[in-house]
Structure formats: structure tokens, C-alpha cells
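Undergrad: Need a 3D model of the following:
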Amino acid sequence: MWRTIAIYGAALAGAAILLQVLQYRLFVRTHPDEIYIAILALLFLGLGIWVGARLFRTQPPAPFEVNAAAQTSLGITEREYEVLTLIAGGRSNKEIAQKLNLSPNTVKTHVARLFEKLEAGRRTEAILRARELGLIP
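TA: From the prediction side, this is the model:
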């Protein structure tokens, strides 16, 4: 019984494949222009993706390295540098004090010394000057 079912199944599968081949041949004969255009479009799509990937590939940015010479020449301490990076992150004096476990007055002192050393009058000027000197990314 299983052998009979397998033979009929194989015969039906073969007939289905034969019908699909015949339908494909009929389709190719009746619509050759559309098939050629579709193949050409797929080739151009692949070429466009390949060229776009090659032309617009960006190199990963180099890791940031602190300009240690500028830091030492300005006399910026490690704690002042930590405060500077937090200022560049947009933190307020209270947030910096909480983050570094300092009093707000100590943070104000560090900020004032940074302003003197970077010759800045406000936070945005200090950040801009630090970026120009390569102290912060």
C-alpha cells in the first residue's frame, strides 16, 4: 500500500513539475521583452548597490586621544579635567558635585580655575577652547 501511494505521489509530483515547466516556457514565449527588462533591472540594481557601497563607505573615526601636552602646559589637574568633561556633557554644578562626590563650592572653584586656564568667560567658550586644544572630543 505504501509503495502504491509513493508511486502515485511521485507521478503526481512529476506531472506538476512538467506542467510548471510548460507554463514557464509559454510565459517566456509570450513575454520575452518583460523578462529581459526585469533581468536588466535586477543587474542594474545589483550594480548600483555595489557601487554605492564602494563609494560611500566611511572609515570609522580614530579613537580620541587627549592632548596631554596642552593639559600639562595649561596646568589642568586630573580633577579639573573630570569637571571639564562633565561640563562638556552638559551637566550642572550640582550634578557634577553629585557625580564626583564633591561639594558644589568645590565644583565652582574648579570651574573658575578652568575658566582662568582656558581664558574663557562662560562654559560654552571653555568647551570650545578645550576642543580646539584637543582636550575633549
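Undergrad: hey, let's count contacts and neighbours off CA atoms from now on
TA: Fine.
Undergrad: And the lengthiest helix in the chain, how far out from the chain middle?
TA: Determined from DSSP state H, the single longest helix within the chain is helix 2-30. Put simply, helix 2-30 sits 49 Å off its chain's centre (CA atoms, centre = their mean, to the nearest Å).
Undergrad: and if you look at stretch 65-75?
TA: 30 Å.
Undergrad: what's the angle between the helix or strand hosting residue 37 and helix 2-30?
TA: Using DSSP states H and E, residue 37 sits within helix 32-55. Per axes from the mean of the first three to the mean of the last three CA atoms, to 10 degrees, the angle that helix 32-55 makes with helix 2-30 is 90 degrees.
Undergrad: From the rest of the structure, what touches helix 32-55?
TA: residue 28 (CA atoms under 8 Å, 6 or more residues apart in numbering).
Undergrad: Please generate a structure for the following sequence too, so the two can be compared:
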Amino acid sequence: MKKTILVFGLLILGLLLLFQLSKYAILSGDLESEYAIAIIAVVFFFVGIYLNKKSLHKNNTDTKEVNQKRIKELEISEREYEVLIGISEGLSNKEIGEKLFISESTIKTHVSNLLVKLNAKRRTQAIQIAKQEHII
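TA: Got it, this is the predicted structure:
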């Protein structure tokens, strides 16, 4: 966290210095305003590329293997597992049904079966338990 704050602080400082230098160069007559704007645009372009690579394309090294043995112990069917994955993605029953090509009432049945098998009262609690059990 501290490293991120430091990097962003340095980026902001560098951009402010760029603006001040370009302002000075324009006022002194050494640089045309169009060139200053072009230079600033190029700098922002490369800063955008840098931020994109750093923030959006992080490798997820925290992947854990799914405990297939525990899924079998809980007697969760393949379809119920697919519904559980849909719930973990934040999808509604209707969206899960559209994704899996089954009716919303069937999804409701699978969700209630999952809640019983995971001993949960709510969908969010079921996801929490599934993560603790390394099911998802």
C-alpha cells in the first residue's frame, strides 16, 4: 500500500513539474503551445499504459485448488456447483438460469439445496462457507 501511494505521489509530482516546465517554456517563447500540448499528451499516454499494466493485469497468484473431495463429501451435484459458481460471481437467479439454460424455479431449488448442504441461511453465507471449505 505504501509503495502504491509513493508511486502515485511521484507520478503526480512528475506531471506537475511537466506542467510547470511547459508553462515556463511557453511564456519564455522557447516552445510553441501546440508542442507543449503534444508532449503532455504523450506523457499521459505512457503514464496510462504504465498504470494499466500495473493495476489491471496483476497475476492472480493467490489461486487455491478446489477441494473436490469436500464437494463429494457434501454431496453437491455438478449442476449445484455451477449454480454456486454463479452465486459467487454475484449473478441473480434469473441470470444464472440464462447462463445455464435452465428455469429460474430450478435455480431456486438448487440454491435451497446448496443452503441445506452448506448449512447456510443466506446466499452470502453459503459463499463464505464455500470459500472456507476451498470449494470455490
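Undergrad: ok, and what's touching stretch 13-21 of the second structure?
TA: Contacts for stretch 13-21 of the second structure (CA under 8 Å, 6+ apart): residue 40.
Undergrad: State the span of the first structure onto which it is aligned.
TA: Under TM-score structural alignment, there is no match for stretch 13-21 of the second structure anywhere in the first structure.
Undergrad: mind listing what's buried in that stretch?
TA: For stretch 13-21 of the second structure, the neighbour count (16 or more other CA atoms under 10 Å) marks 15, 18 as buried.
Undergrad: returning to what we had before: what range in the second structure matches the helix holding residue 37 of the first structure?
TA: On the second structure, no counterpart of helix 32-55 of the first structure exists by TM-score structural alignment.
Undergrad: which of the residues in the following helix or strand past that helix are buried?
TA: Downstream of helix 32-55 of the first structure, the next assigned helix or strand under DSSP H and E is helix 68-74. If you call a residue buried by 16+ other CA under 10 Å, then helix 68-74 of the first structure has these buried ones: residue 71.
Undergrad: what does stretch 85-105 of the second structure give?
TA: Residues of stretch 85-105 of the second structure classed as buried: 85-88, 93, 96-97, 104 (neighbour count, 16+ other CA under 10 Å).
Undergrad: which one of the residues you listed sits closest to residue 22 of the second structure?
TA: residue 88 (49.7 Å; CA to CA).
Undergrad: Could you measure from the closest one over to residue 6 of the second structure?
TA: 34 Å (CA to CA, to the nearest Å).
Undergrad: just residue 125 of the second structure next, same as before
TA: For residue 125 of the second structure, the distance to residue 6 of the second structure - CA to CA - is 37 Å.
Undergrad: Of the two, which one has the most company?
TA: residue 125 (14 against 11; other CA atoms under 10 Å).
Undergrad: Average offset of whichever strand or helix holds that one relative to the first structure?
TA: Secondary-structure element containing residue 125 of the second structure, defined by DSSP H and E: helix 123-132. Compared with the first structure after fitting, helix 123-132 of the second structure has a mean deviation of 0.3 Å; criterion: mean CA distance after the TM-score superposition for the first structure.
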